[in-house]
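1. model the following, please.
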Amino acid sequence: MPAQTQMAATPPPSTAGVFPVSAIHRGMHGVAYTVFEGTQPEPMDVEILGLLHNALGPGQDMILARLHGAKPEYTGVVAGMSGSPVYIDGKLAGALAYRIGEFSKEPIAGITPIEQMLQVRDMQKTVPMEMAATSTGAETGPIRPIETPLVFDGFSAAAVELWNKHTPGLGLTAVAGLGGGGGSQHQPEPIIPGSAVSALLVRGDLEISATCTATYVDAKKLLACGHPITQFGPVSLPMTKAEVLATLPSPYNAFKIVNTTDTVGSFTEDRQTAIAGRFGVAARMIPVTLHITGAGTPRELHLEVVDQPQITPSAVMVSVFQGLMESNNYTAETSYRVRSTISMEGYQPVALDEMVAPTELGPANMIAALMVGSDFSRLYDNAARRTPIRSVDVTIEAVPKRLTAELESAVSTTTTMHAGDTVTIEATLRPYHGEVRNVRIPVKLPATLPDGPVRLLISNGAALDRLLQPPQAGGQQLDVSQTIAQLNSQHPNDRLYVTLLAPSAQATVEGRTLPTLPISMANALEPLKQNHKLTLSGESAVPLASVGVDAMLSGEQVLNLMVE
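-> The predicted structure is shown next:
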């Protein structure tokens, strides 16, 4: 009698026992379960072809099998099928996990033995979260893990492209819109072996998810995939049920189209032979809120982003990028005023205020997303951080035109003056496609200026920050408080600044800038240069005045004056 006529409609419980890999040999038949459509796993006949010794690493064998049945023979080995449990004589033998060849005419797959997966379930200790992903023994050549697509629900193709560019080492195939989130959708069916399960990176008004299949399920834990998603080791990712809308056959890239549904716990381990989840455990998430105003109806996007070092900064960045595209008011010429607040437990908030406009480097929404992502990364990736990020709140005002201006020239109304005098700086600004603007800035010189030549820097905020926040000596990283202080002291880029370049020493110590130091103090600080805690400069930057220009300003100029 053909093996498939004896297949049970539902998989045995995980308490049915384990079929050891040592007892497996060519010619055996088993049953695998996966969801092709809906939520109910369907059986497939599995013909054992033999063992591939050391295919997954030293002492880690892979079971080679051929799938039989109308559906697997039509669809082939499908992305999202990873983790589909395989039973022999009613006992759990392993999980479908590997694809053999690129364009195979037969549904031949590699099976991860269940003994190797149970090691992940039984792990008591974890390695630090900073652990980088490492490759498995079967990621190159004709044997590859069955793909686990990273589905971007609500994101454009441009957002997915930005993600791929900034997370090249994640090893997941990112796709836009083939599936989605169902936060309000209830799925009454319990998770059983063969059910589709999803891990979320972002949830809320936008969603990023990865879906595979549950292999082993007990009252507290489950195992899925049969291979890593990221292999980050310890993780904290929301674990949800999933509904398969359809399975798309393709000789190039067959995959399941999936909606995520109820959150049931958290994935806590992502290892070489399985990902492990715990029921009823909440994942660590960072609330992100985007307030978008300007032309059109104000909108808000409410998101939660996973708290995972290798993922979070890019997830925040791509979410901001997509939020700025979600409007009929978006155009290639749109500019933005971006005000963001990053709150972290135990520290004062980081408050940032920038004008962002399109340039030859790219559209404003991309520049704004990269800017928010960069500032967030400086805080989030700080090696000294030990407390969680509480929230990220971004308010964005859209302006339907390109607000850029270039400093064309600057002059002083007088070139000879006395200490304490007020001089007027006349600056000429050339806006994008607009009339030239003349700006007058009264500047009071310090009464303590010595006689002789002095220089004034006329510039945007970025040029001033480069003087006041030079790179740390020896490449040392600032601690959290110093990083927050430095971020909060950044100068907005929509103002024109006048800065005195005084002929006196300036020191930068642990992120703090000390201008106009007496020679005696500069000499006293000199020993700090030996352990890279001090940067000394022979010229001090002293901001004197600024004026708003209502545009993202570029350019700088130095004026030479004489004090008598």
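2. only C-alpha atoms from now on, for both contacts and neighbour counts.
-> Fine.
3. need the contact list for residue 298.
-> 291, 292 (Cα atoms under 8 Å, 6 or more residues apart in numbering).
4. same thing but 10 Å
-> Listed by Cα atoms under 10 Å, 6 or more residues apart in numbering, the contact set of residue 298 reads 291, 292, 396, 397.
5. what's the answer for residue 273, then?
-> By Cα under 10 Å, 6+ apart, the neighbours of residue 273 are 56, 60, 83, 95, 97, 112-120, 136, 223-229, 231.
6. one more pass at 7 Å, please.
-> Residues in contact with residue 273 (Cα atoms under 7 Å, 6 or more residues apart in numbering) are 112, 116, 117, 226, 227, 228.
7. gap between the nearest residue to residue 558 once chain neighbours are set aside and residue 100?
-> Using Cα to Cα, 6 or more residues apart in numbering and skipping residues adjacent in sequence, the residue nearest residue 558 is residue 457, 4.5 Å away. When distance is defined by Cα to Cα, to the nearest Å, residue 457 is 64 Å away from residue 100.
8. residue 170 now?
-> Residue 170 is 22 Å from residue 100, by Cα to Cα.
9. and what of residue 415?
-> 78 Å.
10. more crowded one of these two?
-> More neighbours surround residue 100 than the other of residue 415 and residue 100, with 20 against 13 (other Cα atoms under 10 Å).
11. that older thread, farthest pair in the contacts of residue 273?
-> Within those, 116 and 228 form the most distant pair, 12.5 Å apart (Cα to Cα).
12. could you also give me the structure for this next sequence, so I can compare it with the first?
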Amino acid sequence: MRITLKIIAILLLCITLSNIAIAKTEIMSLSEVRPGMKGTGKTVLRGNKIEEFDVEVVSVLTDQPGQDLILVKTSGEVIDRTGGIASGMSGSPVYIGGRLIGAVGYGWQLADHKIGMVTPIESMLDIFELDKKREIKDVIDLKEPIKIGDREYKRIYFAEDSQEVDDREAMVATPVSTPLMVSGIKGRAKDRLAESLEGYELVPINGGGVSSLEEDTNLEPGSAVAVQLVRGDINVSAIGTVTYRDGDKILAFGHPFLSKGSVNYLLSSAYIHQMVTSIKMPFKLGSPGKLKGIITQDRTAGIAGKVNEFPNVVPLEVNVFDHDLNKKEVYNLQIVQSEDLIEGLASSAVLQVIDSTIDRTGEGTAKVSIEILGNKLPNNIISLENLYYSPNDIAATSLSDFLQSLSLILHNPFTKVNLANIKFNIDIEKRAKVALIEEIKLDKEQVAPGEEVEAEITLRPYREDLITKKVKIEIPQDIEDGKLEVHVFSGQEANLNRFTPQEEEKSSKANNIKSLDELIEVYQQQNKNNQLVIELRPSYTPPSNIENSEDKAKDEEIKEEKLELAEEVVDTSYVLEGTLMEEIEIITKEEIK
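-> So this is what the prediction gives:
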């Protein structure tokens, strides 16, 4: 009986604690908020300990063009330590009498950092339903001036960054930025990342990796939170604060992150290492912690997500082997499923892995193989291989096919592709495996239709002995008498010749591409940089003294019809350069006798 009563008591206690955990936060509506009211805010300054700071309502900005806001002044020991409202405090919940009024969302750079604006919780709750879509206007003309110190303000300007405004009666407000912390990426790879995010006004700064110091934090109002774009051996995360939680639903930031509407970001807890003071705006230096769930909405009033539900991501595996150092590195990471972000995030990550492995910038040869899996791709996969050489930056050069293939897939005009997995493998050596196409010799000067001609092609590798390649080409049976051109291209030159604006126009008409499958097929038909391409083409001599426009048009049509008659492709171990041409005469067999 005692055991039974004890079990019942434990169960009742668990139910009680559960009810406490999921109890909704009491809300104070904006109509109840008055100037002079005092309350508290919550945030994390170090580790994952939630601390409180003092808040006083200065003014309530209602019925303005755009979103309603609450102007506040912060104070207390916490604010003295931070130097004011800091980057990373966005989303910090503010309470009056224990009731939530909203989240710290906006502050002033290069000004009094203790003054800020709170996004009303009612506007943030709308994100869950998305039935009210409000936008922040560039300028709010205040119905009644606001007096702070000895200054009186009649307007508020909203800017993405610090901005000079020649108007003494105006305040310039900026979102309390969410620091974009990166780890495992630096130098030019970080610069590339910053360039890809330039339109979002985000500047990556180096923080820590996934924190091993963090305990298993239960996200609650005031907790530090990370929105991750990349997770794994490389991390790219925006740090902010949780505003509100209702069961597994959360709100944070109090302003947009990337303003992308419905999204698919990784939601993690965060660990704050240090507060960094700054004249421009103080900021938190932090790291993402344990993966907690998904961010599903990125709207004007903040971000919304769910704990214990997880987003679709794109796994990226990068394998680099440096033959000179006999060094191999393998990186594994997850990237958010976003057509606009994957290219910049993935290319920056791959460049970083290559740079870290070879530990230099300069010449070299690289063999690259790429596998991209996606749900709408032919056979659900694209596989590419190529050889690259660069005299000054082999790491960046070797990304060419990777960037082209991602762009082709993600921005194709036919259908949306959800990527499932990406593998990038690269072998690098400093040796210059490059060769010039130096000479072509044909074994015959005259040839009959249906016969073969053998071309001996001489290659001159860099600082190595000459190499010869012999290729037999069959002359078409139905070819007319006359001159025939034998063209020898490097794979790169053959691709350039095919995809000039004029050739692209002819190719698109001929292929009449109507699907993603056809588009991928055409793309994969490109020659590799280490291939010799031998083409037969009819010789064409334009008529002299063409003056009539109609005759010129007919002449252009004739040239368009002079397509290659045959093509042979030969693989080599070198990145090839150059192009050559020889002529051969086509005559009947009787004439040869």
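13. report the TM-score for the pair.
-> Superposed pair, TM-score by TM-score structural alignment, normalised by the length of structure 1: 0.82. Supporting alignment: 507 aligned residues with a Cα RMSD of 2.9 Å.
14. quick revisit: show me the contacts of residue 273 of structure 1 that map onto strands.
-> residue 112 (DSSP state E).
15. neighbour-wise, which one of the contacts of residue 273 of structure 1 leads?
-> Highest neighbour count within the contacts of residue 273 of structure 1, by other Cα under 10 Å: residue 226, with 35 neighbours.
16. what lines up with that residue in structure 2?
-> Using TM-score structural alignment as the criterion, residue 226 of structure 1 maps onto residue 254 of structure 2.
17. residues touching that match, list them.
-> Neighbouring residues of residue 254 of structure 2 by Cα under 7 Å, 6+ apart: 90, 91, 103, 104, 105, 119, 301, 302.
18. can you get me a residue count around the equivalent of the fifth one over in structure 1?
-> Structural alignment (TM-score structural alignment) places residue 105 of structure 2 against residue 97 in structure 1. Counted with other Cα under 10 Å, the neighbours of residue 97 of structure 1 add up to 33.
19. quick check: the gap between residue 97 of structure 1 and residue 217 of structure 1.
-> Taking Cα to Cα, one finds residue 97 of structure 1 at 17 Å from residue 217 of structure 1.
20. hmm, residue 42 of structure 1 is touching residue 35, no?
-> Yes. Shown here, residue 42 of structure 1 and residue 35 form a contact pair, counting by Cα atoms under 7 Å, at 5.8 Å.
21. of those two, give the one with the bigger neighbour count.
-> Comparing residue 42 of structure 1 with residue 35 by other Cα under 10 Å, the one with more neighbours is residue 35, at 24 against 20.
22. look up how far residue 81 of structure 1 lies from the more buried one.
-> 8 Å.
23. common neighbours of those two, please.
-> Common contact partners of residue 35 of structure 1 and residue 81 (Cα under 7 Å, 6+ apart): none.
24. for residue 571 of structure 2, what are its contacts?
-> Residues counted as contacts of residue 571 of structure 2 (Cα under 7 Å, 6+ apart) are 530, 531, 532.
25. identify the residue of structure 1 aligned to the second one.
-> Just to be clear, that refers to residue 531 of structure 2. Correspondence of residue 531 of structure 2 to structure 1, assessed by TM-score structural alignment: residue 495.
26. returning to that earlier point: can you pick the most crowded of the contacts of residue 571 of structure 2?
-> residue 532 (29 neighbours).
27. secondary structure element for that one?
-> Using DSSP states H and E, residue 532 of structure 2 sits within strand 531-538.
28. for that strand, packing partners?
-> strand 482-490, helix 491-498, strand 566-571 (3 or more Cα pairs under 7 Å, 6 or more residues apart in numbering; DSSP states H and E).
29. most packed of the ones you listed?
-> Ranked by mean neighbour count under mean count of other Cα atoms under 10 Å, these are led by strand 482-490, which reaches a mean of 21.
30. returning to what we had before: mind putting the contacts of residue 254 of structure 2 into CSV with distance to residue 407 of structure 2 and secondary structure?
-> Below are the contacts of residue 254 of structure 2 laid out as CSV (distance: Cα to Cα, whole Å; DSSP: H, G, I helix; E, B strand; the rest coil):
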residue, distance to residue 407 of structure 2, secondary structure
90, 34, coil
91, 35, coil
103, 38, strand
104, 38, strand
105, 35, strand
119, 38, strand
301, 32, coil
302, 30, strand
